[in-house]
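Chemist: predicted model follows, preceded by the sequence.
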Amino acid sequence: MSDRDARTPRVFIVRHGETDWAKSGRYTGTTDIELTKVGAAQVSSTAAMIVGAGKPLDPSSLAHIFVSPRKRARKTFELLLPQSSFGAAGWEERVTYTEHIAEWDYGDYEGLKFAEIIQLRQGKGLDREREWNIWRDGCEGGESMKQVSDRLDKLISQIREIQRPHMNGGEAGNVLLVAHGLVLRCFAKRWIRYSVDSPLPMMLAPGAVAVLSYKNGNIDEPALCLGLELRKAEPSDVI
């Protein structure tokens, strides 16, 4: 990793920890569900490994944080970055709870499993020529691909403006997103200007972290960050 790459702002995307519905394969969009004990432990484990001064996700490096307003995302944020992580007062101004990063609204399919959705749609005479694909077909009574893309694009525009002044290093310019599995995969596609239904298979486990950034320190070259330089923090690195 070049010095330029190390100074280029990053976007950390974090999926909330396990919930009972997610564990059982039920589509969970607008329903407000708490983390399981395992889910809370997943996030706490992630925080212990990567969050802190001199670690990949240093609270002092964050220019802004966007969190889904659902309980499972809020709790994940609290476990990932306790208030004590921020030190100085006024950190609340850097946090926005926004529906822009809420999970896909599954509408009539909320709480159902994949096989149940397929059965429901077939009973209505749908999908006779091809199997239902949420990326392409959206959800009855819920959101379409375009609606999800539009709200994510608005958020991406906000993030670009936040990070634009920091492309050559300087003060903290990183951004953190805490949200949900499907919408974060959509976000990653839109970040690199792919359509939400592009065939780009991705996985993001409960409590997991992924990183987005820019190539060549250029705001017009958004990229997936496939790896970070992992090195021991020097005294000069710790603020």
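Modeler: The structure has been received and is ready for your questions. Residues are numbered from 1 along each chain as shown.

Chemist: C-alpha only now, for contacts and for neighbours.
Modeler: Fine.

Chemist: list the contacts for the closest residue to Ser198 other than its chain neighbours?
Modeler: Of all residues not flanking Ser198 in the chain, Lys189 sits nearest, at 7.8 Å (CA to CA, 6 or more residues apart in numbering). Neighbour list for Lys189: 195-196, 198, 200 [criterion: CA atoms under 8 Å, 6 or more residues apart in numbering].

Chemist: element containing the nearest residue to His100 once chain neighbours are set aside, please.
Modeler: With sequence-adjacent residues excluded and distances taken as CA to CA, 6+ apart, His100 is closest to Arg151, at 5.2 Å. For Arg151, the host element (DSSP states H and E) is helix 145-163.

Chemist: do Glu143 as well
Modeler: Glu143 belongs to no helix or strand, assigned by DSSP H and E.

Chemist: list the contacts for it?
Modeler: 104-107.

Chemist: for comparison:
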Amino acid sequence: MSESGVLVVVRHGETEWSRLGRHTGLTDLPLTPLGEEQARLTGRALAGRSFDLVLTSPLRRALDTAALAGHPDAAVETDLVEWDYGPVEGLTRAEVSRELGHPWTAVEGGVRVPVRSGTQPGLPQWGPGVSDEGELVGDVAARAARVIGRVTPVLRSGGDVLLFAHGHLLRIFACVWLGIAPEVAERLAFGTASRSVLGFERDREALLQWNIAPETLDPAATPDTGRVAVTDRRSPADRRLPVDEARLTAALLDVVGLMDTLRSPGGCPWDAEQTHASLAPYAIEEAHEVAEAAESGDLGALREELGDLLLQVLFHARVAAERPEAEGGFALTQVAEGLAAKLRRRHPHVFPDASGVVTEIDDADGVNRQWDRIKETEKATRGTAGTASVLDGIPESLPALMRAQKVLCRARRADIAVGPDPDAPPTDDEADLGADLLALVARADALGIDAEAALRRQVRSLVAQVRAAESDAFTD
């Protein structure tokens, strides 16, 4: 018997609604500029492979992904159309959960629920358009089974098949392929323009690879062209510390989902009533606990404290996501995208710019000078150049010694002569004592010593001495 072929399934690239987490069934949206570039990168990953059968959903976002990936002649298969979400079309999971008063997902709760429709008048619809009731999970699974019936003979004869379709449809498709309940689809992450490979293992249907992302992209498109820059992404073999991407993705999605449940109706009352302001003290406390664990050398404690600090990031992002974007709302995705863009922008000596140029820098001092120049450029872009201070961004809530050293360091790098002479003789009154402390901080900064850490170490030593004395007194 000839060796069976493989089935490669590709989710369409990003659309505006997929970016916002809105259920997009039969609303026929185009790809965003990022989605178009994602599709091209997926095409590069598939280049050189021949397929005996290429099928695509009739929806525009799938058709365009197929074309940009190098398969403009893919045959249309109407059974690959995305789930008809009915009344939840255009709504996010969080919006539906709030209206229902309990946590909800499309797969586990179904789409035939009493909520307002998110469908927006004027947007193009495929075929008959979004229905009033929507499809049952079983209806989607039945369509997936029909497609499987069409492609299986090709695969069994040794041919390879390529499908372009949609997130929910393909996740349910994978469940039907494996012969498991379609409800398991809710546990399968499938990113935009990602691809997965189904096939056979010992002559049984198997999942060979899942959720392979396209090249990492910089989602910050230039306003005039909408062009998206591709980042310098090393292959897993080139990384100093390889990343288990599937496990990382699953873990992050899990904690995001847990946070969503805690914050949604039917979740935790305490979590539900928190605000950015009420959460602020916890972020400070957790940051201090991370610092303490890091200095102790206890990696187990550090891992736990980093998780607690990550919770604060997730919590603030979840609270912010409840506001409309027009009012400044954002989700964790925008936080991560902004951070990634900033890291690339501020490290041109590591990551190439849009023209592929990498800045040459010889040492850490050069990196610091470049960092300052880049921040000045960013201020000019925001229209704050000339009005900003070198001290901007140093929180007043920092511990006094830490803030003093940051102020002195910033001033020194800006060639601003401030602060006392580190060698000035000490005096006795309160004002002079403050000056003496500041002089010590200046001396620490000149020597490259972290004054706060040095003081914490001495305080820990003092604490140990006190506790030892207490222990001795107790045993006596």
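Modeler: Structure received. Computed from a predicted model, the values in this text were never measured in an experiment.

Chemist: show me what the residue nearest to Ser198 of the first structure aligns to in the second structure.
Modeler: Mapped onto the second structure by TM-score structural alignment, Lys189 of the first structure lines up with Cys175.

Chemist: how close does the helix or strand harbouring that match sit to the first structure?
Modeler: Following DSSP H and E, one finds Cys175 of the second structure within helix 167-178. Here the mean offset of helix 167-178 of the second structure against the first structure after fitting is 0.9 Å, by mean CA distance after the TM-score superposition for the first structure.

Chemist: just give me the neighbour total for Leu339 of the second structure.
Modeler: Neighbours of Leu339 of the second structure under the rule other CA atoms under 10 Å: 12.

Chemist: how near is it to Arg403 of the second structure?
Modeler: 24 Å (CA to CA, to the nearest Å).

Chemist: do a quick rundown of the strands in the first structure.
Modeler: Using DSSP state E, the strands of the first structure run over 11-15, 62-67, 95-97, 174-179, 209-214, 222-224.

Chemist: likewise for the stretch 251-400 of the second structure?
Modeler: For the stretch 251-400 of the second structure, strands defined by DSSP state E, counting those that start in this stretch do not occur.

Chemist: what segments of it are helices?
Modeler: Remark: helices assigned in the stretch 251-400 of the second structure by DSSP state H, counting those that start in this stretch are 269-272, 276-296, 299-321, 332-345, 364-382, 400-413.

Chemist: tell me which of these lies nearest to Arg22 of the second structure.
Modeler: helix 299-321 (12.8 Å; CA to CA).

Chemist: next, the angle from the closest one to helix 332-345.
Modeler: Relative orientation of helix 299-321 of the second structure versus helix 332-345 (axes from the mean of the first three to the mean of the last three CA atoms, to 10 degrees): 110 degrees.

Chemist: stretch 286-295 of the second structure corresponds to what range in the first structure?
Modeler: Going by TM-score structural alignment, stretch 286-295 of the second structure lines up with nothing in the first structure.

Chemist: I'd like the distance from that stretch to the chain centre, please.
Modeler: The chain centroid and the centroid of stretch 286-295 of the second structure are separated by 24 Å under CA atoms, centre = their mean, to the nearest Å.

Chemist: ok, residues contacting it?
Modeler: By CA under 8 Å, 6+ apart, the list of residues contacting stretch 286-295 of the second structure from outside reads 299, 301-302, 305-306, 308-309.

Chemist: go with 7 Å
Modeler: For stretch 286-295 of the second structure, contacts defined as CA atoms under 7 Å, 6 or more residues apart in numbering pick out 301-302, 305-306, 308-309.

Chemist: and which of these is nearest Pro103 of the second structure?
Modeler: Asp308 (23.6 Å).

Chemist: what is the neighbour count of the closest one?
Modeler: Neighbour count for Asp308 of the second structure, taken as other CA under 10 Å: 19.

Chemist: next one: it from Val255 of the second structure, what distance?
Modeler: From Asp308 of the second structure across to Val255 of the second structure, the span is 12 Å (CA to CA).

Chemist: what's the answer for Glu430 of the second structure, then?
Modeler: Separation of Glu430 of the second structure from Val255 of the second structure (CA to CA) stands at 50 Å.

Chemist: more crowded one of those two?
Modeler: Val255 (14 against 9).

Chemist: where in the first structure does stretch 340-353 of the second structure align, residue-wise?
Modeler: By TM-score structural alignment, stretch 340-353 of the second structure lines up with nothing in the first structure.

Chemist: could you do stretch 57-69 of the second structure as well?
Modeler: Alignment note (TM-score structural alignment): stretch 57-69 of the second structure is matched to residues 68-80 of the first structure.

Chemist: how far does the matching stretch sit from its chain's centre?
Modeler: Distance, centroid of stretch 68-80 of the first structure to centroid of chain: 12 Å (CA atoms, centre = their mean).

Chemist: got the buried residues for it?
Modeler: Residues 68-70, 72-77, 79-80 are the ones in stretch 68-80 of the first structure that count as buried (16 or more other CA atoms under 10 Å).

Chemist: redo the residues you listed as CSV? Include distance to Asp137 of the first structure.
Modeler: Listed next are these as CSV, based on distance: CA to CA, whole Å:
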residue, distance to Asp137 of the first structure
Ser68, 23
Pro69, 25
Arg70, 24
Arg72, 26
Ala73, 26
Arg74, 29
Lys75, 31
Thr76, 30
Phe77, 31
Leu79, 35
Leu80, 34
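
Chemist: narrow the residues you listed to those in helices?
Modeler: 72-77, 79-80 (DSSP state H).

Chemist: what lines up with Thr24 of the second structure in the first structure?
Modeler: Using TM-score structural alignment, Thr24 of the second structure sits opposite Thr28 in the first structure.

Chemist: related to what we said a few turns ago, and the match of Lys189 of the first structure, how far from Glu183 of the second structure?
Modeler: Remark: distance between Cys175 of the second structure and Glu183 of the second structure (CA to CA) = 8 Å.

Chemist: Ala165 of the second structure too?
Modeler: Ala165 of the second structure is 19 Å from Glu183 of the second structure, by CA to CA.

Chemist: show me which of the two is the more surrounded one.
Modeler: Between Ala165 of the second structure and Glu183, Ala165 has the larger neighbour count (other CA under 10 Å), namely 28 against 18.

Chemist: right, and that one touches Val10 too?
Modeler: Yes: look at Ala165 of the second structure against Val10 with CA atoms under 7 Å: they come within range, at 6.3 Å.

Chemist: any idea how far apart the tips of stretch 53-70 of the second structure sit?
Modeler: 14 Å.

Chemist: again but with stretch 257-271 of the second structure, I slipped
Modeler: Rule used - CA to CA; the end-to-end distance of stretch 257-271 of the second structure is 14 Å.

Chemist: against the first structure, where does that stretch fall?
Modeler: Under TM-score structural alignment, there's no match for stretch 257-271 of the second structure.
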